[in-house]
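[1] show me how the following folds:
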Amino acid sequence: MVGTGLEARFGRRTVFSGVDIVVEPGVPTGVLGPSGSGKTTLLRIVAGLTEPSAGRVDRPQLPAGRIGMLAQNPRQVSNPRWTLRRILAEPAAIGRRPCDIEATADRVGLDTALLDRFPAQVSDGQLQRACLGRLLVQAPSFVLCDEPTSMLDPVSARAVVAILQHLVEDGAGLMLVSHNRRLVERRCGRIVELGAS
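    Okay, here's the model as predicted:
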């Protein structure tokens, strides 16, 4: 995916302008910037969820569901009425394909005893692992992450980063939005930095 000359305006306020970004297989792209600089807006533009005020994004022709997202707050993107098992298995159900839920849970470090619990019955870290498992089941070509470790304890954060690294090694494109400069500089081969607005 290639974004060229991207601009985001809200009313009279220009959040960012003239931003170029490339997200390609096997090369993690990081996005840094202070709060309010438009990092999440840029991610939404690249994902196709928000239209840019100017510029364009060229996306490869992908089957539905091949762009996956990992949110900062897993509770905002998880149905509270679904068990972790159903959350994790959702992409397989949509695609009508088999999935070994227990094996996927094990891969992301989620205790299989938690699979029949609801989001309110588990920690943020455990729920984020379920969301990460859902991402693996989805098998996306591109993964867009918005502060995926900011709410997690160090052990959970390392587990999330390791799985994302494995996805990149398997050929996925990765866009990582974070306040964590050390994480981005260590993990990303390409970095876009947005300034304060």
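
[2] make it CA atoms for all contacts and neighbour counts henceforth
    OK.

[3] ok, and what's touching the helix or strand encompassing residue 56?
    When elements are defined using DSSP states H and E, residue 56 is found to belong to strand 54-58. With contact meaning C-alpha atoms under 8 Å, 6 or more residues apart in numbering, strand 54-58 is reached by 1, 2, 3, 4, 5, 6, 7, 8, 17, 18, 45, 46.

[4] identify each buried residue in it, please.
    For strand 54-58, burial by neighbour count (16 or more other C-alpha atoms under 10 Å) applies to 55, 56, 57.

[5] I have a second one here; can you model it like the first so I can compare?
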Amino acid sequence: MLELHDITAGYDRKAPVLHNASLTVAPGEAVGLLGPSGCGKSTLARVAALLHRPDSGTFLLDGEPVRRWRHRAPRTHRTAFGVVFQQPRLSADPRLRLTDLIAEPLRANGRRAEIPHLVADLATSVGLTPDLLGRRPHEVSDGQLQRACLARALVLRPRWLICDEMTAMLDASTTAALVAAVEDYRAATGAGLLAVGHDQLLLNRWCDRTLRWDDLATVAKALPDQPIR
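    Have a look, this model is predicted:
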């Protein structure tokens, strides 16, 4: 179970971008988070993915408190999450070929021997043809690069997927293909999903339930607010 209770977070303690936000995602569940641009939903997604330390609140992962974020988090926590961001060109190293982009997490976790077959399998699952794998980001379209970023997010077989406006910059056919790839992965692994976006129709079709940003303070169990230590 992924549980965020009364999370306050931002990039300046004097002016946090979200206050007392709460949500839960059960194993295997797909939860949509709907809200307008600038409301703080991406910051909450980064907290949920262990990429941003909140100022206060409670984060429980499988019933255990989470106390460390980013590189300080235990490897078992870091590898439990796969994240896909809205803008693939900002989240991809422009020097890397797509095959190396997908393989980044494997190298970082000492699993180089698995690269050849895992990269090939994932490339196929997200709709990347072999000729694209040798290209660099500037040589492919946004949709093709986002497919590679999705493959990178799946390569360690995470138990939780965080998709932050994953399809916001893509056409309808690419959006459908990426959502299908995520759902195929979830069907095979039982992974939970937090999908952040502002397209209510997409989130309603994709997710088991969709939460409106304004309602977050009332959807989770009430726990006392406490600073992250």
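
[6] which of the contacts of strand 54-58 of structure 1 fall in helices?
    45, 46 (DSSP state H).

[7] show the buried residues in the contacts of strand 54-58 of structure 1.
    Neighbour-count burial (16+ other C-alpha under 10 Å) applied to those gives 1, 3, 5, 6, 7, 8, 17, 45, 46.

[8] quick one: the helices in structure 1?
    Going by DSSP H, structure 1 shows helices at 39-47, 84-95, 101-107, 124-138, 154-169, 181-187.

[9] and those helices: which comes nearest residue 147 of structure 1?
    helix 39-47 (8.9 Å; C-alpha to C-alpha).

[10] show where that closest one falls in structure 2, residue numbers please.
    Under TM-score structural alignment, helix 39-47 of structure 1 corresponds to residues 41-49 of structure 2.

[11] ok, now stretch 140-153 of structure 1?
    Mapping stretch 140-153 of structure 1 onto structure 2 (TM-score structural alignment) gives residues 158-171.

[12] what sits against the residue nearest to the spatial centre of structure 2?
    Taking C-alpha atoms, centre = their mean, the centroid of structure 2 lies closest to residue 162, which sits 2.1 Å from it. By C-alpha under 8 Å, 6+ apart, the residues touching residue 162 of structure 2 are 45, 48, 49, 81, 82, 83, 84, 193, 194, 195, 196.

[13] quick one: the second one and residue 4 touch, right?
    Yes - applying C-alpha atoms under 8 Å as the test, residue 48 of structure 2 and residue 4 come out as touching, 7.4 Å apart.

[14] about what we covered before: from the contacts of residue 162 of structure 2, which two are the most distant?
    81 and 196, at 14.9 Å, using C-alpha to C-alpha across the contacts of residue 162 of structure 2.

[15] among these two, which residue is more densely surrounded?
    residue 196 (26 against 22; other C-alpha atoms under 10 Å).

[16] for the counterpart of the more buried one in structure 1, give me its contacts.
    Residue correspondence to structure 1 (TM-score structural alignment): residue 196 of structure 2 is matched to residue 177. By C-alpha under 8 Å, 6+ apart, the residues touching residue 177 of structure 1 are 30, 31, 32, 39, 40, 43, 144, 145, 146, 147.
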